[in-house]
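1. Below is the sequence, then the predicted model.
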Amino acid sequence: MLKFFGSERLPDIRHAALDALRANVMIADRDLTIIYMNPSVMALLREAEPELRKELPRFSLATLIGSNIDVFHKDPGHQRRMLAAMDKPHSATIKVGPRMFDLLVSPLVEDGTRTGFVVEWADSRERLMNLDYQAQILALGRSQAMIQFAPDGTILDANDNFLAVMGYGLEEIRGRNHSIFVTPDYAASADYKRFWDTLRGGQFQAAQFRRFGKDGREVWIEGAYNPILGPDGRVAKVVKFATDITKQMQLLNTLNALIGDVEASMARCTQAADQVRAAAGRTEGDVQGLAASAEQLAGSIAGIAESMARSRAATEGAFDQTQAVARNTETLSNAAQAMTGIVGLIRNIASQINLLALNATIEAARAGEAGKGFAVVAGEVKSLAVQAARATEQITGEINGIQSTSLEVAGALNAIRDAVTVVRESVSATASAMEQQGTVIRGISSTTQDVSSTVASVSADIAVVAGAVEEAGKTVARTRDAARVLVK
């Protein structure tokens, strides 16, 4: 008889068969006492024992055979009621601490009488992980293109997303080689051979790939070729998950072209900014030189204006002196005129004296001897009259000279006065003009200083603009890099 760890209920062949099973088998009698555990279930529970004890303090693998299955339950009453009503196999998943187990409980019946229960244990982690993997694969299949290849590149299967992207039906590509999606030149290249050698070596390949659809149109995909290992550790097949990025690549090409145009424009802007900055620098220097010259000119004009003011004062003095001399000359002329009258009176008196002397001479001659003394006096008087006449003529000549000279002096003084008047007016006009020019030059100097400051500010602003253009160029470069990353 076969002994179940001391029991003789089963033949030896059945015992050996249960021990050889990979399935995790536990048997309990009708009273729910554990009477058998094969090596597989023993190994499973031994591995989980530390975690089971945290949840079930009474659990001990060493004393499990001979114990009641109540040891696995916090509420044994519920379990017993369920087993009492069981007439067919029942599956359940139980959680003990962090561990989860799948159980299949089957009643054992002999001659219509229940003799016990057989319990098949399984670690739920593998099943749940497989369910999770399956769900992930289904999710990937809904959102991504997927195709499977044999290690030599023969197409095994493809989902609808992949077929839609490439424009093929499944039967059109099944059994054909991956090379139908690349150019003949690339299919014959060493790179393509190395690509598949790498996959057959178990290394995945992930990148952006350029492929061609049924109609020869270019297709860009972002994806990964993933080698799947078989039980023998060798690559059994290659699964590819991919996303169609054709539109993104077209946008990237367009963006690259636009960025190229922007970069060219930025380069021109930078060159123009450099030229303007250089011109502004030169202009600033010129304006500063002009400002200095304007200040010097303003100083010179101020000096000239001061000299003109002194000239105007001197001219006014000369004009006043000329006026005074003119008045004195006029007085002299008037005096000469008056002297002419006096000379005429003297001439008249001298003539009368001369006539009187003539008459006295005549009378002295008539008187004879008696008139000799009177004749001498008459002769002296006549001599005086002659001298007075000569003196009068001389005085008349001098007075005429004085009058002529006075007239000439008066004419010259009039000419001088007119010239001085013209000079005075010219000096006054020049002085006023110089004052106005000085005001204008001072304004120009001030404005030039402002312009110089403005040009310096513009030069600084241009430097800022040049820096901004340079930064914009760097930003454009970063934008291009970012665009490539976005496509990836």
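-> Sure thing, it's come through.
2. drop to CA atoms for contacts and neighbour counts, all remaining ones
-> OK.
3. Does Phe4 belong to a helix, a strand or coil?
-> Of the three states, Phe4 takes coil under DSSP: H, G, I helix; E, B strand; the rest coil.
4. What sits closest to it if chain neighbours are left out?
-> Tyr36 (5.8 Å; C-alpha to C-alpha, 6 or more residues apart in numbering).
5. wait, what's in contact with the one you found?
-> Each residue near Tyr36 by C-alpha atoms under 8 Å, 6 or more residues apart in numbering is listed here: Phe4, Phe5, Met26, Ile27, Ala28, Ile65.
6. Swap in 6 Å and give it another go.
-> For Tyr36, the set of contacting residues under the criterion of C-alpha atoms under 6 Å, 6 or more residues apart in numbering consists of Phe4, Met26, Ile27.
7. Going along the chain from the helix or strand that contains it, find the next helix or strand for me.
-> Here Tyr36 sits within strand 34-37, counting by DSSP states H and E. Beyond strand 34-37 on the C-terminal side, the first helix or strand identified by DSSP H and E is helix 39-55.
8. would you list every one of the helices in the protein?
-> Defined through DSSP state H, the helices belonging to the chain, from first to last, are 12-20, 39-55, 76-84, 124-143, 160-166, 170-173, 184-187, 190-200, 246-367, 372-487.
9. Go through the ones you listed and pick out the most buried.
-> With neighbours taken as mean count of other C-alpha atoms under 10 Å, these reach their highest mean count in helix 160-166, at a mean of 18.
10. Determine the set of other helices and strands touching it.
-> Helix 160-166 sits against strand 145-149, with contacts defined as 3 or more C-alpha pairs under 6 Å, 6 or more residues apart in numbering; DSSP states H and E.
11. so the strand it packs on versus helix 124-143, what angle?
-> 110 degrees (axes from the mean of the first three to the mean of the last three C-alpha atoms, to 10 degrees).
12. second one coming, line it up with the first:
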Amino acid sequence: MFMRPARPDRHAERLAALDCLRAKIMIADPDLNIVYLNRAVREMMAEAEEELKRELPRFSMATLMGSNIDVFHKTPDHQRRMLAALDKPHAATIRIGSRAFDLLVTPLMEAGRRSGFVVEWEDAHHRLLNLDYAAQIAAIQRAQAVIEFTVDGTIMKANQNFLQLMGYAEAEVAGRHHRMFVDEETARSADYAEFWRKLASGAPLAAQYRRLAKGGRPVWIEGSYNPILDHRGQVTKVVKFATDITAQMDLLGQLKVQIDSIDVAVGRSNREANAARDAVGTATGDVHSVAGNAEALAASINAIAGNMETSRAATDVAFEQAEAVGTDTDGLAAAAKAMGGIVALISNVASQINLLALNATIEAARAGEAGKGFAVVASEVKNLAIQAARATEQITKEIDGLQARSASVAMAMASIREQVTTVREEVSRAASAVSEQAAVTQEMSASAQSASTAVATVLGNVEEISAAVQEVSGAVRQTMEAAQALVR
């Protein structure tokens, strides 16, 4: 009827009316040749032309009018068979590249015979997108607690998950204000008023919230408050999606207590490690000082040992000299004794001479004048004998004194020999002791050096322990942050 209108004016009016429709209309004759495209379908096809051409090489907007609808199909035979048997409207969705179109094909009948087809096109993108959104929302509704509010916070409706979480029936919450889920102090606070002011301005809010369920039971939720805008950008309502994290928050509280305890222990360990490090540092200095002093002491004792060896050698020489002097003193005493015998002999000779002079004097007196010269000689001999006797007495006194002094010297030398022997023995023992001390001091110096090295190693270990404690402290903090992040 569109090909051969009985009244051309009415035909033009119908075409004009179709052009005004928002519906996208395409008309084909019985042979499936396109005879009409209204403005809406032309605009849609023109907008998608480049993409349609990539999938349908024969498609072209310039030649679309008058072409066969086969240009929309890669394998048109199936489509032709389906249309040939079509006697009522048929809906289908076709995909061309990334595009999806909803089609409604209606056969046109005139006088009992098919005169053509009307095809209504619609871009299926928004419908499919809305279906996807609806499926996502349904999934959210199944998985999360959902509640809707007016802009001022009045409850519109809540899903079963939310009602079950909070322990209410829908009739108990509908029409009431959100403040029924918070304590009185929070409801009166400026932060709570600001919370709803932000939502009314269109700002979404998401955080972890403490809420009160029926009976005042505390509930923790991970909540997202989402303002819903109309086509003018005005907020029409607020939808909250929530997940129950009460168990996680309870666990986090317990974990926080444990981590705080660990943190205190780690802090104490850190302080003790620092104190140990300081103490080891001080000990290192002390051990270094001891090692240095031990080395100096070893050097001093070695020097003393050398001096003691020299003293022992000198004492040995003194002992040998005292022995020699003692031998000479003994010889002197023996000589003094021998001189006493000589003096006795001289004294005896003097006595004999004196006796001889006396006899000579007697004989000279008998001889008279003849014996006067002899008497003079006898007198002189007597005088010499007297002088010899006197000299002998003086010599005897001196020899007695010499013998006494020799005896005293001999006794003194004996005492000196005993003292030198004692000193020699003491010097020997002292030299041996000093030698032993020198060896011990050397060992002490070596031990001090080893201790210094060991303390340095301990210092390094303590520093590593301190660093490890710092790492543990950082790990504890990271664990706490990770736990909080897991709750979120």
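-> Done, it's in. These numbers come from a predicted model, not from an experiment.
13. What would you report as the TM-score here?
-> Scored against TM-score structural alignment, normalised by the length of the first structure, the superposed chains reach a TM-score of 0.84; 486 aligned residues with a C-alpha RMSD of 3.6 Å.
14. what's the nearest residue to Leu297 of the second structure if we skip its chain neighbours?
-> Once flanking residues are discounted, Leu297 of the second structure sits nearest to Thr441: 7.1 Å by C-alpha to C-alpha, 6+ apart.
15. what do you get for Ala364 of the second structure?
-> According to C-alpha to C-alpha, 6+ apart, the nearest residue to Ala364 of the second structure is Gly371 (4.2 Å).
16. can you check Glu51 of the second structure too?
-> Glu51 of the second structure's closest residue in space is Gly97 (C-alpha to C-alpha, 6+ apart), at 6.9 Å.
17. And Val239 of the first structure, by the same measure?
-> Gln148 (4.5 Å).
18. residues in contact with that neighbour?
-> Applying C-alpha under 6 Å, 6+ apart, one finds that Gln148 of the first structure lies in contact with Leu156, Asp157, Val238, Val239.
19. out of those residues, who has the most neighbours?
-> When neighbours are counted as other C-alpha atoms under 10 Å, the busiest of the contacts of Gln148 of the first structure turns out to be Val238, with 26 neighbours.
20. Just to check, that residue is in contact with Phe149?
-> Yes: Val238 of the first structure is within contact range of Phe149, at 5.0 Å (criterion: C-alpha atoms under 6 Å).
21. residue contacts, Ala23 of the second structure?
-> Contacts here follow C-alpha under 6 Å, 6+ apart; on that basis Ala23 of the second structure touches nothing.
22. and the closest residue to Ala414 of the second structure other than its chain neighbours, how far is that from Ala338 of the second structure?
-> Taking C-alpha to C-alpha, 6+ apart as the measure, Ala414 of the second structure lies nearest to Gly326, with 6.9 Å between them; neighbours along the chain are not counted. In this structure, Gly326 of the second structure and Ala338 of the second structure are separated by 18 Å, where distance is defined by C-alpha to C-alpha, to the nearest Å.
23. now Ile395 of the second structure
-> Counting by C-alpha to C-alpha - Ile395 of the second structure and Ala338 of the second structure are separated by 13 Å.
24. what does Gly285 of the second structure give?
-> 77 Å.
25. Can you pull out the residues in contact with stretch 113-128 of the first structure?
-> The contact list for stretch 113-128 of the first structure (C-alpha under 6 Å, 6+ apart) reads 24-30, 100-109.
26. ok, 7 Å please
-> The contact list for stretch 113-128 of the first structure, computed with C-alpha atoms under 7 Å, 6 or more residues apart in numbering, reads 23-30, 41, 100-109.
27. Repeat that for stretch 313-320 of the second structure.
-> Applying C-alpha under 7 Å, 6+ apart, the external contacts of stretch 313-320 of the second structure come out as Arg417, Val420, Thr421, Arg424.
28. Quick one: distance of it to the chain centre.
-> If you compare the mean C-alpha spot of stretch 313-320 of the second structure with that of the full chain, they lie 70 Å apart, counting by C-alpha atoms, centre = their mean, to the nearest Å.
29. distance from it to the first structure after superposition?
-> The superposed stretch 313-320 of the second structure is, by mean C-alpha distance after the TM-score superposition for the first structure, a mean 1.7 Å from where its aligned residues fall in the first structure.
30. quick one: that stretch aligns where in the first structure?
-> Equivalent residues of stretch 313-320 of the second structure are located at 313-320 in the first structure, counting by TM-score structural alignment.
31. separation between Ala299 of the second structure and Val238 of the second structure?
-> Separation of Ala299 of the second structure from Val238 of the second structure (C-alpha to C-alpha): 92 Å.
32. Same question for Asp102 of the second structure.
-> 33 Å.
33. cool, His11 of the second structure as well?
-> Taken as C-alpha to C-alpha, the spacing of His11 of the second structure relative to Val238 of the second structure amounts to 51 Å.
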